[in-house]
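*Asks:* Mind folding the following:
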Amino acid sequence: MKVGVPTEIKVDEYRVAMTPAGVRELVEAGHEVFVQQGAGNGSAIPDEAYVKQGAKILPDAAAVFGEAEMIVKVKEPQPVEVAMLEPRHLLFTYLHLAADVELTHGLAKTGATCIAYETVEDRNGRLPLLAPMSEVAGKIATQAGAFMLEKPLGGRGILLGGVPGVAAANVLVIGGGVVGYHAAQVAIGMGATVTVFDRSIDRLRDLDVAFDGRADTLYASTLAIEELLPSADLVVGAVLVVGAKAPHVVTRKQLSLMKPQAVLVDVSIDQGGCFETSKPTTHTSPTYEVDGITHYCVANMPGAVPITSTYALTNATLPYTIDLANHGAAAFLAKSPGHRLGLNVANGQVTYEAVAAVAGVPYVTPEEALGL
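*Replies:* Alright, predicted model coming up:
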């Protein structure tokens, strides 16, 4: 199969979807790899490193899309990239379509087969291709939140871990999954007073053991969150409903309960955001203020640390990329229900139920869409 790796063009995105190691594995398996010139520069991977492992460097995205049968990316395709997709293409990338109805309709019109990293599940119902970026985003969330609490950045002027004689900041983490765990872990490490919310009692038990009593865990009822908002200096939103829009766990009305210049970090922004007042921002302009509360809602947080993120992501995606190249989409999706959950759009139809509901189009099963 001919595999194409274009340069990521989303604002402030520096990751790349394949490393030279990935090129080597694909070439040795008998495939051709086409990499856009400069695609790896943001992750400190020069073109020569790809060439050395057997890739062919092409001058622009149009050439990559023109040559390739499978397009491997990091972020969802931007409008100019959607325009280059054809029915013959297999697209493998993060899509987050529940938060982008326009992109959903755009991809359907291309006729391409689109598999989303974030909805592929393993046999245990986990999300193996989302997990590495969730780990990075969770760590960045606390790191960024601590920075935004500094007065020159518009924050309250409080040090997350405090000092002897001065109390540490109060950090609320709403959602105890991979993002929430890593956000809380960093906050604990920085010396903050941490509370983690989740709606799974089993998960809260796991977190109690993992944190060894260094963080409080609470069931994520609306009232429990509301009662702790007045004491919060930093709130990290780490809510995930797989493939669907995130629910709002903090409303605009509830912002009035919070301290002036407290900080909200919304890691769920790719899925529409879990705070009512959230809207996507960029690394260049990461924050805005609503009712005196600082909001940090960068839609590609891991893109700020591309060397770490690129290698973490490609370690996870490479086996799936090789599988797709070796066997094609139909055989890949036929492997398991978890593989089929990765398919979001195919042959002009939406094949992920939660995305179809948001987009207002009929849901078609992967089996029907591809005739599996």
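
*Asks:* rest of the way, CA atoms for contacts and neighbours
*Replies:* Noted.

*Asks:* Which residues does stretch 299-312 contact?
*Replies:* Under the criterion CA atoms under 8 Å, 6 or more residues apart in numbering, residues 12-19, 42-44, 132-133, 136-137, 140-141, 267, 269-270, 280-283 lie in contact with stretch 299-312.

*Asks:* please redo it, this time with the cut-off set to 7 Å
*Replies:* Defining contact as CA atoms under 7 Å, 6 or more residues apart in numbering, one finds that stretch 299-312 is touched by 13-17, 42-44, 132-133, 136-137, 140, 269-270, 280-282.

*Asks:* mind listing the helices for the stretch 251-372 of the chain?
*Replies:* For the stretch 251-372 of the chain, the helices defined by DSSP state H, counting those that start in this stretch cover 252-255, 306-333, 337-340, 353-359, 366-370.

*Asks:* Tabulate these (JSON lines), appending distance to L159.
*Replies:* Formatted as JSON lines, these follow (distance: least, CA to CA, whole Å):
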{"stretch": "helix 252-255", "distance to L159": "21"}
{"stretch": "helix 306-333", "distance to L159": "26"}
{"stretch": "helix 337-340", "distance to L159": "43"}
{"stretch": "helix 353-359", "distance to L159": "40"}
{"stretch": "helix 366-370", "distance to L159": "50"}
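
*Asks:* To G106, which of these lies closest?
*Replies:* Proximity to G106 (CA to CA) singles out helix 353-359 among these, at 11.1 Å.

*Asks:* how far does that closest one sit from the chain's center?
*Replies:* 19 Å (CA atoms, centre = their mean, to the nearest Å).

*Asks:* What helices and strands are in contact with it?
*Replies:* Of the remaining helices and strands, none touches helix 353-359 by 3 or more CA pairs under 7 Å, 6 or more residues apart in numbering; DSSP states H and E.

*Asks:* quick one more, to check against the first:
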Amino acid sequence: MRIGVPREIKIHEYRVGIVPANVRELTERRHEVIVETGAGAGIGASDDDYLGAGATIVATARAVFDAAELIVKVKEPQAIERAWLRPGQILFTYLHLAPDPQQARELIASGATCIAYETVTADDGSLPLLAPMSEVAGRLSVQAGAYFLEKAHGGRGILLGGVPGVAPAKVVVIGGGVVGTHAIEVAVGMGAEVWVLDRNLETLRRLWARFGRSLNTVFSTHDAIAHHCAEADLVIGAVLLAGAAAPKLITRDMVRNMKPGAVIVDVAIDQGGCCETSRPTTHDDPVYVEEGVIHYCVANMPGAVPNTSAYALNNATLPYIIALADQGLDALQQHRHLLNGLNVHRGMVTHAPVAEALGYDFVTPEEALGF
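*Replies:* Down below sits the predicted model:
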């Protein structure tokens, strides 16, 4: 199969869909990998590195899209890239369609087969292609929050871990999944007073067992979120409903009642955000102030650390890329968890939460593919 790897063009996105080592894995299986020049520059991978792994280098993204049967990216295709997709082509990347009706419309119109990393599943119900980036984003969320809590950056002027004789910052993590767990680990390690809210008691038990008395666990209700946000210096929004729009658990009134100069880091912004006052930002302009509270809502947080996140992502995606390259769409019939990643196929919406969020008719993946 001809596999295309374009350079990412989202603002300050330095990751790459396939690293040179994984190109070699594919070319040794007699697949052709076509890489846009400079695609790996953000992680220090040169065109020569790709050539040495057996790739073909082309001058433009358009040449990649025109030649490839399978396009492998990191972030959702931008408008110009969506215009290049065609019927019968496979796109494999993060999509996050629920809060993005324009992207959904254009992918549907393209006739392409679009498989989303974030809805591919595993036997235990986890999301193996979302997990590595959730780990990175969870850790980055505390770094970002600590930075913007500094007075010079508009924050309250409080040190996350405090010092002897001075209380630490209160960090509230809403959601105890992968993002939340890694945010807690960093916040606890920095010496903050850390609270986590979740509606799953087993999740709270797991976190209690892991972190002990360094972590305060609370069953999540509207009143509990309101109370703890009002006391927080830093709130991490770590909520996820796979493929669906994030629920708005933090209301504008809750934000209004927070301390002036407190910080919200809404990691759920890829799925629309879990805070009513959240809107997507970029690494160029990462924050804004609403109701006196600093909001950090960068939709591609792991792009800030591409040397870590690109390799972590590639470690997870390689088996699925090999399956698609070896078997084409038959891979979806052979691998039910990969089938769960199918969001759009030949003009049909094949992921139920996306269809519900955007008002499309839902067609089961099996029906759409004729299995």
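
*Asks:* TM value for the aligned chains?
*Replies:* The TM-score (TM-score structural alignment, normalised by the length of structure 2) is 0.99; 371 aligned residues with a CA RMSD of 0.8 Å.

*Asks:* V241 of structure 1: which of the helices of the stretch 251-372 of structure 1 is closest?
*Replies:* It's helix 353-359; of the helices of the stretch 251-372 of structure 1, that one is closest to V241 of structure 1 (CA to CA) at 9.6 Å.

*Asks:* Can you name the residues in contact with the closest one?
*Replies:* For helix 353-359 of structure 1, the external contacting residues (CA under 7 Å, 6+ apart) are 97-98, 101, 243-244, 350, 362-363.

*Asks:* Can you mark which positions in that helix are buried?
*Replies:* 353-356, 358-359 (16 or more other CA atoms under 10 Å).

*Asks:* Rebuild these as CSV, extending it with distance to G125 of structure 1.
*Replies:* As requested, the buried residues of helix 353-359 of structure 1 are exported to CSV (distance: CA to CA, whole Å):
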residue, distance to G125 of structure 1
E353, 17
A354, 17
V355, 19
A356, 21
V358, 23
A359, 25
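
*Asks:* on that earlier part again, are any of the contacts of helix 353-359 of structure 1 buried, and which?
*Replies:* Buried among the contacts of helix 353-359 of structure 1 by 16+ other CA under 10 Å: 97-98, 243-244, 350, 363.

*Asks:* thinking again about what came up before, with respect to L255 of structure 1, which of the buried residues of helix 353-359 of structure 1 is nearest?
*Replies:* V358 (26.9 Å).

*Asks:* That closest one matches what in structure 2?
*Replies:* Residue pairing (TM-score structural alignment): V358 of structure 1 is matched to A357 of structure 2.

*Asks:* Can you give me the distance of its match to E118 of structure 2?
*Replies:* 16 Å (CA to CA, to the nearest Å).

*Asks:* quick one: the strands in the stretch 51-200 of structure 1?
*Replies:* Shown for the stretch 51-200 of structure 1, the strands assigned by DSSP state E, counting those that start in this stretch span residues 56-58, 70-72, 90-93, 113-116, 170-174, 193-198.

*Asks:* what's the closest of the ones you listed to N326 of structure 1?
*Replies:* Closest among the strands of the stretch 51-200 of structure 1, using CA to CA: strand 70-72, at 11.3 Å.

*Asks:* Now that closest one on structure 2. Mean distance?
*Replies:* Superposed on structure 2, strand 70-72 of structure 1 shows a mean distance of 0.1 Å to its aligned residues (mean CA distance after the TM-score superposition for structure 1).

*Asks:* quick one: contacts of that strand?
*Replies:* So strand 70-72 of structure 1 is contacted by 2-5, 17, 89-93 (CA under 7 Å, 6+ apart).

*Asks:* for stretch 128-136 of structure 2, same thing?
*Replies:* Counting by CA under 7 Å, 6+ apart, 117-118, 120-122, 178-179, 182, 302, 309, 312-313, 316-317 sit against stretch 128-136 of structure 2.

*Asks:* just stretch 202-222 of structure 1 next, same as before
*Replies:* Applying CA under 7 Å, 6+ apart, the set of residues contacting stretch 202-222 of structure 1 is 176, 188, 194-199.

*Asks:* How about stretch 104-113 of structure 1?
*Replies:* For stretch 104-113 of structure 1, contacts defined as CA under 7 Å, 6+ apart pick out 82, 85-91, 97, 345-350.

*Asks:* same question, stretch 87-96 of structure 1
*Replies:* With CA under 7 Å, 6+ apart, stretch 87-96 of structure 1 has contacts from 69-76, 110-118, 243, 270-271.

*Asks:* Kindly check the end-to-end length of it for me.
*Replies:* For stretch 87-96 of structure 1, the end-to-end distance is 20 Å (CA to CA).

*Asks:* Return the distance of that stretch from the chain's centre.
*Replies:* 16 Å.

*Asks:* still on that earlier bit, out of the helices of the stretch 251-372 of structure 1, which gets nearest to E48 of structure 1?
*Replies:* With CA to CA, the closest approach to E48 of structure 1 among these belongs to helix 306-333: 17.0 Å.

*Asks:* Burial check on the corresponding residue of structure 2 for A146 of structure 1, number of neighbours?
*Replies:* Aligned counterpart of A146 of structure 1 in structure 2: A146 (TM-score structural alignment). Close neighbours of A146 of structure 2, defined as other CA atoms under 10 Å, add up to 23.

*Asks:* Then E81 of structure 2?
*Replies:* By other CA under 10 Å, 14 other residues sit near E81 of structure 2.

*Asks:* How much space separates the counterpart of V267 of structure 1 in structure 2 from S141 of structure 2?
*Replies:* By TM-score structural alignment, V267 of structure 1 lines up with V267 in structure 2. To S141 of structure 2, V267 of structure 2 is 7 Å away according to CA to CA.

*Asks:* higher neighbour count, these two?
*Replies:* Ranked by neighbour count (other CA under 10 Å), V267 of structure 2 and S141 place S141 first, with 32 against 28.

*Asks:* right, and V298 of structure 1 touches K279 too?
*Replies:* No. Contact criterion CA atoms under 7 Å: V298 of structure 1 and K279 do not qualify, at 8.7 Å.

*Asks:* So for those two, which residue has more residues nearby?
*Replies:* Set V298 of structure 1 next to K279 and count neighbours by other CA under 10 Å: V298 wins out with 27 against 19.

*Asks:* ok, for that one, nearest residue in space, not its chain neighbours?
*Replies:* In this structure, V298 of structure 1 finds its nearest non-sequential neighbour in T281, 4.5 Å apart by CA to CA, 6 or more residues apart in numbering.

*Asks:* List the residues that contact the one you found.
*Replies:* Taking CA under 7 Å, 6+ apart as the test, what T281 of structure 1 contacts is 287, 297-299.

*Asks:* Same list (these) but as JSON lines, adding distance to Q37 of structure 1.
*Replies:* Below are the contacts of T281 of structure 1 laid out as JSON lines (distance: CA to CA, whole Å):
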{"residue": "T287", "distance to Q37 of structure 1": "32"}
{"residue": "C297", "distance to Q37 of structure 1": "30"}
{"residue": "V298", "distance to Q37 of structure 1": "27"}
{"residue": "A299", "distance to Q37 of structure 1": "25"}
